[in-house]
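A.B. asks: Predicted model follows, preceded by the sequence.
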Amino acid sequence: MTSFLNILWLGLKEIRSLVSDLVMVIFVVYAFTLAIYVQATGTSSEVNNASIAFVDEDGSSLSKELFNAFYPPRFQVPEAITASEVEDAMDEGRFIFVVIIPPRFESDLRAGRHPDIQVNIDATAMQQAGIGANYIKNIINQRIATFLKRTDVTAREPVNLVTRMLFNPNGESSWFKSVVAIINQITLLTIVLCGAAVIREREHGTLEHLLVMPLTAFEIAIAKVWANGLVILIATGASLFLIVQMALKVPFNGSVTLWFIGVVLYLFFTTALGIFLGTISRSMAQFALLIILVVVVLQLLSGGSTPVESQPRWLQYITFFLPSRHFVSFSQVIIYRGGGIRAVWLNFLMVSVIGLGFFVYSLILFRKSIAVTK
């Protein structure tokens, strides 16, 4: 009972210390609100409002039809430029795409020849350039085929391919990015709060005050875990309902309770990692550098940025032992696909085992650090 009360009061002390730190409070609020909204809506993997220009050296009805085939929202209204302006326009970054239609283009098509259309692409806008090139190719080929057949009726295909997009019918990238953003913020903020709490007490001398009290290293560490974990859990819940579901309209198809159980399991790992980094760091600056090295790896290899299946086979075996990979996996299964415990039990088990093992190791290291301080 005494140990429980010690953990309770130490945890409340941690929460009061966090609340009194205005900068940290603002950082937490920003990370789980505006940062997630901006990350979900500020970037897009789709072609949107791409700038395009045409060099029409043919002047035929077909070339004019191709010019008018591009319109918002995929592309901006095309601009007509001359061949001498192409190089300067591309150098100045005025256009991502410049389509050059050669002379006698329509007449060559009617004669059965195969004329070329040149498409200059500014590949510095890599994502839009790659996807946009396919859009341009398909639009031009479709318009030319329609023009040559002199009808808008397309030939019936031998196979009727029925495509059904499950879990995200409209292909909304914000649905995916918002959940990944929450996962990344949980990882980052939990490590920062726990590690900073350890270093702050060491730098302010409050750790020595705790050591003269009848407290154990276990009680001090557990207090930091539950206090900072509770703050992150509350922030996650608020962000999930206010930002993801209400502002971004992302549906939650699975059990909210099951997902939060998974979050709690994952917090054991991230809080332990924060205590570990805070213990081995000599200063706050060193701790910040370690966070950059560790968090970037956890986020890039978790499967949130790129699918795990796209990683090299040997790397997949290594990332299998990263709790962040399993966190992303069961989050997608529960939130998007509506999966239950039977679909995510292995992910839960791996997060629990790895998190518990690392927590025990961090606790042993923290206790040794306190013993040296004594």
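C.D. replies: Received the coordinates, thanks. Numbers count the residues shown, from 1 in each chain.

A.B. asks: Please make it C-alpha for all contacts and neighbour counts, starting now.
C.D. replies: Noted.

A.B. asks: show me the contacts for residue 254.
C.D. replies: For residue 254, the contact set (CA atoms under 8 Å, 6 or more residues apart in numbering) comprises 334-340.

A.B. asks: let's bring in a second one:
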Amino acid sequence: MRVANIFRLGIKELRSLWRDRMMVVLILWAFTASVYVAASGVPETLNKAPIAIVDEDQSSLSQRITSAFYPPYFMPPALISQKQIDSAMDQGTFTFVLDIPPNFQRDLLAGRNPAIQLDVDATRMAQAFSGNGYIQRIVSSEVSRFVGRDQPGAALPIDLVVRSRFNPNLTALWFGAVMQIINHVTLLSIILTGAALIREREHGTVEHLLVMPVTPFEIMAAKVWSMGSVVLVATWLSLIFVVEGAMRVPIQGSIALFLVGTAAHLFATTSMGIFLGTFARSMPQFGLLVILTIVPLQLLSGGSTPRESMPVIVQDVMLAAPTTHFVKLAQGILYRGADLGVVWPQLLAIIAIGAVFYAIALAQFRKSINTMA
């Protein structure tokens, strides 16, 4: 009877979710267009950075430097005067302004070590950080070739060979697509289960459940398996049709093993959604609680920034979060083709954390049910 009750209550949750059109649209958007837009919308390294050049030298070297900036890394350089620098930077027209001083070529050939000024709009952090290095390398390369008259220099005594594993072309799209799915698994599982509980309270159906021969364990288990299954199916379809199909991102490992790890992760995050739902009295309150919960889970889990670069206390605290182990498991399977023999410690950690979260959420849910009764 307990299994039958959990199954029937779960079917009821799925029907309630289907009638909530906005939530259905949110799920479809999160695992389709959102994954594609977020992954493809982030430029890979430097892309079409606006640059202006103040050529006060008007020499062959300055023209050579000017012609070295071209798409896709930079927009075609705009030639401006020195008086236009401040206004152009104030208006945000250019990220970089390169000022080549008068007599630059003559001073260089005379060995006077002339300086070139580079103004950078540091409010555009991504472009400013990478573009600064690009411009320095481009200018240095052009000056060296001009001084050496394109003659190759002396060969280095060593040969450094770089091999990029798991992402040979360093394509940011590969990383962004998979990480978006990982983030949406956590976000949607918390939202769906918490919203399902609040929907019961707002529609007044909690009172109906209290007079039925069902226990709080059965009610909570039904919400966990039903909402978790929706996210699990959406994750599988998104990997097949959006990531591998539309975006052409190769999946190295077993999708089935990844879905097993996802199911274990959903066991923990859906419990978190129930726990938050017991405290919130309305959807706006629940939304605020989700923001306070999901932001540290995503930012400190190691998906965006390596955990080794974080403070030690943050690393230790985040070991109690299921997202930390899920990100490591997912990246190992989908990026590196890891099998169960590699990711089993993360899988066991997720299951253990999920069991603790489920027990805590069930205790709070029972307390909430008893208060309603």
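C.D. replies: Arrived safely, thanks for sending. Quick caveat, the model's predicted, so the values are computed rather than measured.

A.B. asks: circling back: Serialize the contacts of residue 254 of the first structure to a markdown table and add fields for secondary structure, distance to residue 92 of the first structure and neighbour count.
C.D. replies: Listed next are the contacts of residue 254 of the first structure as a markdown table, based on DSSP: H, G, I helix; E, B strand; the rest coil; distance: CA to CA, whole Å; neighbours: other CA atoms under 10 Å:
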| residue | secondary structure | distance to residue 92 of the first structure | neighbour count |
| --- | --- | --- | --- |
| 334 | helix | 47 | 21 |
| 335 | helix | 44 | 20 |
| 336 | coil | 42 | 20 |
| 337 | coil | 45 | 16 |
| 338 | coil | 48 | 16 |
| 339 | coil | 50 | 18 |
| 340 | coil | 53 | 15 |
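
A.B. asks: What's the match for residue 274 of the second structure in the first structure?
C.D. replies: Aligned by TM-score structural alignment, residue 274 of the second structure pairs with residue 275 of the first structure.

A.B. asks: wait, what's in contact with its match?
C.D. replies: By CA under 8 Å, 6+ apart, the residues touching residue 275 of the first structure are 191, 194-195, 198, 221, 362, 366.

A.B. asks: next helix or strand past the helix or strand containing residue 35 of the second structure?
C.D. replies: Residue 35 of the second structure is part of helix 33-40, with elements assigned from DSSP states H and E. Using DSSP H and E, the helix or strand that follows helix 33-40 of the second structure in sequence is strand 51-55.

A.B. asks: So the residue nearest to residue 171 of the first structure when sequence neighbours are not counted, which state does it fall into?
C.D. replies: Excluding the flanking residues, the one nearest residue 171 of the first structure by CA to CA, 6 or more residues apart in numbering is residue 165, at 7.9 Å. With DSSP: H, G, I helix; E, B strand; the rest coil as the basis, the three-state label of residue 165 of the first structure is coil.

A.B. asks: Closest one to residue 372 of the first structure out of the contacts of residue 275 of the first structure, please.
C.D. replies: Nearest to residue 372 of the first structure among the contacts of residue 275 of the first structure: residue 366, at 10.0 Å, using CA to CA.

A.B. asks: Does the closest one touch residue 276 like I think?
C.D. replies: Yes - look at residue 366 of the first structure against residue 276 with CA atoms under 8 Å: they come within range, at 7.3 Å.
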